[in-house]
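# Could you look at this predicted model? Sequence included:
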Amino acid sequence: MKNNQFINHTRRQFVIGAGSLSLLGSGLASAQGTATNLKISHQFPGGTIDEGDFRDRLVRRFAQAVEGRSNGAVKFQIYPGSSLMKVNAQFSAMRKGALDMSLFPIPYAGGEVTETNIGLMPALVTSYEQATKWKTADVGSMFNKLLAEKGIVILSWIWQAGGVASRSKALVSPEDAKGLKVRGGSKEFDMMLKDAGASVISLPSSEIYAAMQTGAMDAAFTSSTSFISFKLEELAKAYTGAQNKSYWFMLEPLIMSKKIFDALPPDHQKLLMAVGAEMEAYGMTEAKKDDIMAGQIYEKAGAKVFALDDTVVSKWRDIAARTAWKDFSDRNATCAALMKAAQQLI
């Protein structure tokens, strides 16, 4: 860490520490009248609290609510579009306390914490109703505990459905994948696609456009919202969306460094958790809207739009179960327990 970054980080930690010495009950400022300033980084396009990518809007709504209820004792700086740091660096930075918060695609941390790959396990979650049950079920309790041990606190459980856009032929059923260069979004999704005959490419969703534009990639899976925000309709000739069914569901929570969280006064901790929970209904509503809107945008742009049914989802689940699900469960006891608990919700 550079000297000036170290000084700024140390100063912030002192402010947080000073705040914890006083009773901040109704969100009053610290004993010295200094607000706690938290930084939120994410990879998605920036906008306003009312317009733009809903994930950026969700972060801004969260920040506004916390600032208001704390009477300005907790403030935020929001850095969209990977403007503060690259997306793949965020998880590690939060674990170390070098970054405060992020709205983060949790399987992106799979290289560092392999258990997080369950957050994009193909065909394990197939509806928002099922996804919503995770937080209070055994799988959610286990996942919360795991992340806490790794230095991460989940503030908001945000799930998104997704689909696949193609530069040429449609990718609907497993037999369509043969010979295509495809981005799945996680190691497990890639395993399923390989079994179906595709070759796979690994990169963040923010880099899909360039890869498709150059022909380095034929098709890409990502969330409906990313299909809108990253304007892939400009390149896609076919789109299979989540307007009906989906076997691509990603856990994309608002998370926080446990080191930073633990240094806050208890009242502020409770406030962050409370507002985070309130954002979950908003996130699901907006994600569902984008599932419908994405299909409309791609159809208007001239792409052939396809929807999934139970039969096609079942075909993908059969492949996923014998490849990705088995591989994940075989990695270690925690992975096996997480998978078993998640399957109880199917």
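Done, it's in. Numbering: from 1, shown residues only.
# rest of the way, CA atoms for contacts and neighbours
OK.
# Return the residues in contact with the residue minimising distance to the centre of the chain.
Nearest to the geometric centre of the chain sits E252, at 1.9 Å (CA atoms, centre = their mean). With contact taken as CA atoms under 8 Å, 6 or more residues apart in numbering, E252 is in contact with 103-106, 119, 157-160.
# Ok, I152 next?
By CA under 8 Å, 6+ apart, the residues touching I152 are 94-95, 255-258.
# try G46
With contact taken as CA under 8 Å, 6+ apart, G46 is in contact with 52-53, 56, 79-81.
# Tell me the secondary structure at it.
coil (DSSP: H, G, I helix; E, B strand; the rest coil).
# Okay, it and S199: tell me how far apart.
32 Å (CA to CA, to the nearest Å).
# what does M94 give?
Going from M94 to S199 by CA to CA gives 33 Å.
# Ok, I152 next?
Distance, I152 to S199, using CA to CA: 33 Å.
# For M94 and S199, indicate the residue with more neighbours.
Taking neighbours as other CA atoms under 10 Å, M94 and S199 compare with M94 leading, 23 against 19.
# Tell me the buried residues in the host helix or strand of the more buried one?
Per DSSP states H and E, M94 falls inside helix 87-96. Buried residues in helix 87-96, defined by neighbour count with 16 or more other CA atoms under 10 Å: 87-88, 90-92, 94-96.
# and here's the other structure:
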Amino acid sequence: MRTSFAALAAMIFGLAGTIGTAHAETVLRFAHTQPASDTHHLAAERFAKLVEERTKGEVKVEVHAAGTLGNDSAILEGVRLGTIDIGQTGNPFYTRFAPRLNVLDLPYLFRNYEQAYKVVDGDIGRSLLGDLEERGMKGLAFWEIGFRKVTNSKRPIRTPADLKGLKIRTTPNPAHVKAFEIFGAIPTPMPFTEVYMALETGTVDGQENPLNIIRSNKFQEVQKYLSFTDHAYTVSVVSMNLRKFKNLTPEQQKIVLDAAHEAAVYQRQLNRDQAANDLKAIEEAGVQVIQDIDREAFKKLVFEPAKKGYTDQFGSELVDKITATQ
């Protein structure tokens, strides 16, 4: 009997030790909708590696790619409610929670990458990420989607008039929708995970995204023309459930924030390094690439109306600060 009690005591002690160890280790689920070949996934893996190394294994990140935990809207809802710990998707999907973020999607607001990075990594970016806390999310960093280009299956796009009547999948962002309405297209927002099928079946004629997104999602297989309109620069946002973030120790919180920013820098550089290969892959698939675009004609049509739509609601301070950034 003594032996049985001793064995039982040892089992209980061992179980208690196991439970204590489990509680000491935090596992965070990170969800996004891009394929494993995309730079967002590579950056997410880099983020996970940095967090685990710097917390000495106390915090681990499991990355779930390609929409396995849901489409963009479902991922953000999951982050907000806490059923998903960390999510990454394009800024336009966040704007229904934090509408001030719409400023980053105004057409032709950013002149180049350097201006965009100064804005989103500085005081303006930190202020905008702070808006997410009112909706239960902690903004960790701005990653990058990039300068958007138009693909379609109907005809080359060189001027705004060429877009007239084309059904173009856009994000749900009001500035994007408004811009394509002004161009005479038929903007058709839909979840990103449905875009390839919609292009393949002709539900929409085209879509608009940067080179890396076009190539990694194989849109070149179902599109004939690519036009360098560069009509908007788009960031993606990495956010975490606010309660889960606050449950981390202050040291762990800093590690997570630093790792998210370092992964952003890494991902942006990957995009620059891979741009030539992305374009080559698209061209080799038989897509006609049009780079002689009358961008000033596009900008002249949409910049002021889109800007007014934003400033009427939020004032001109943010827009003015961004346009003044060198």
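Done, it's in. Everything numeric in this text was worked out from a predicted model, so none of it was measured.
# Give the closest residue to the equivalent of the residue nearest to the centre of structure 1 over in structure 2 in space, chain neighbours not counted.
Under the alignment (TM-score structural alignment), E252 of structure 1 maps onto S236 of structure 2. Of all residues not flanking S236 of structure 2 in the chain, G90 sits nearest, at 3.9 Å (CA to CA, 6 or more residues apart in numbering).
# Give me the neighbour count for the equivalent of that neighbour over in structure 1.
Mapped onto structure 1 by TM-score structural alignment, G90 of structure 2 lines up with P105. The tally of other residues near P105 of structure 1 (other CA under 10 Å) stands at 28.
# wait, P105 of structure 1 sits on F249?
No: counting by CA atoms under 8 Å, P105 of structure 1 stays clear of F249, with 10.9 Å between them.
# anything in contact with each of those two?
The contact sets of P105 of structure 1 and F249 do not overlap (CA under 8 Å, 6+ apart).
# Look up how far G184 of structure 1 lies from M121 of structure 1.
Separation of M121 of structure 1 from G184 of structure 1 (CA to CA) stands at 10 Å.
# hmm, back to that, ok, now which ones touch the residue nearest to S236 of structure 2?
Listed by CA under 8 Å, 6+ apart, the contact set of G90 of structure 2 reads 145, 234-237.
# What subset of those is buried?
Applying 16+ other CA under 10 Å to these, the neighbour count classes 145, 234-237 as buried.
# what's the neighbour count on the equivalent of N71 of structure 1 over in structure 2?
Aligned by TM-score structural alignment, N71 of structure 1 pairs with K56 of structure 2. The tally of other residues near K56 of structure 2 (other CA under 10 Å) stands at 11.
# K56 of structure 2 falls within a strand, correct?
No: using three-state DSSP, the secondary structure at K56 of structure 2 is coil, not a strand.
# Show me which of the buried ones among the contacts of G90 of structure 2 is closest to L15 of structure 2.
V237 (40.2 Å; CA to CA).
# helix, strand or coil for the closest one?
Recorded secondary structure, V237 of structure 2: strand (three-state DSSP).
# Give me the spatial nearest neighbour of it, chain neighbours excluded.
Take V237 of structure 2 and drop its neighbours on the chain: the residue closest to it by CA to CA, 6+ apart is F142, 4.8 Å away.
# The aligned residue in structure 1 for the one you found and L146 of structure 1: what is the separation?
Under the alignment (TM-score structural alignment), F142 of structure 2 pairs with W157 in structure 1. From W157 of structure 1 across to L146 of structure 1, the span is 15 Å (CA to CA).
# So if I had to pick from these two, which one is more boxed in?
More neighbours surround W157 than the other of W157 of structure 1 and L146, with 23 against 17 (other CA under 10 Å).
# Provide a list of residues in contact with S173 of structure 1.
By CA under 8 Å, 6+ apart, the contact set of S173 of structure 1 is 312, 315-316.
# Using JSON lines, lay out the residues you listed together with secondary structure, distance to M191 of structure 1 and neighbour count.
Output for those, formatted as JSON lines (DSSP: H, G, I helix; E, B strand; the rest coil; distance: CA to CA, whole Å; neighbours: other CA atoms under 10 Å):
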{"residue": "V312", "secondary structure": "helix", "distance to M191 of structure 1": "18", "neighbour count": "16"}
{"residue": "K315", "secondary structure": "helix", "distance to M191 of structure 1": "15", "neighbour count": "14"}
{"residue": "W316", "secondary structure": "helix", "distance to M191 of structure 1": "12", "neighbour count": "19"}
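# Need those residues in a markdown table (columns: distance to R167 of structure 1).
Putting the contacts of S173 of structure 1 into a markdown table (distance: CA to CA, whole Å) gives the following:
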| residue | distance to R167 of structure 1 |
| --- | --- |
| V312 | 21 |
| K315 | 23 |
| W316 | 21 |
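# Nearest to A131 of structure 1 among those?
Using CA to CA, W316 comes nearest to A131 of structure 1 of these, at 18.2 Å.
# which one in structure 2 is aligned with the closest one?
Aligning on TM-score structural alignment places W316 of structure 1 opposite F298 in structure 2.
# Next, find the distance separating its match from T159 of structure 2.
Applying CA to CA, the value for F298 of structure 2 to T159 of structure 2 is 7 Å.
# Could you do Q207 of structure 2 as well?
16 Å.
# All the strands of the stretch 101-250 of structure 2, in order from the start?
Assigned by DSSP state E, counting those that start in this stretch, the strands in the stretch 101-250 of structure 2 fall at 137-147, 149-152, 167-169, 186-187, 206-209, 225-227, 233-241.
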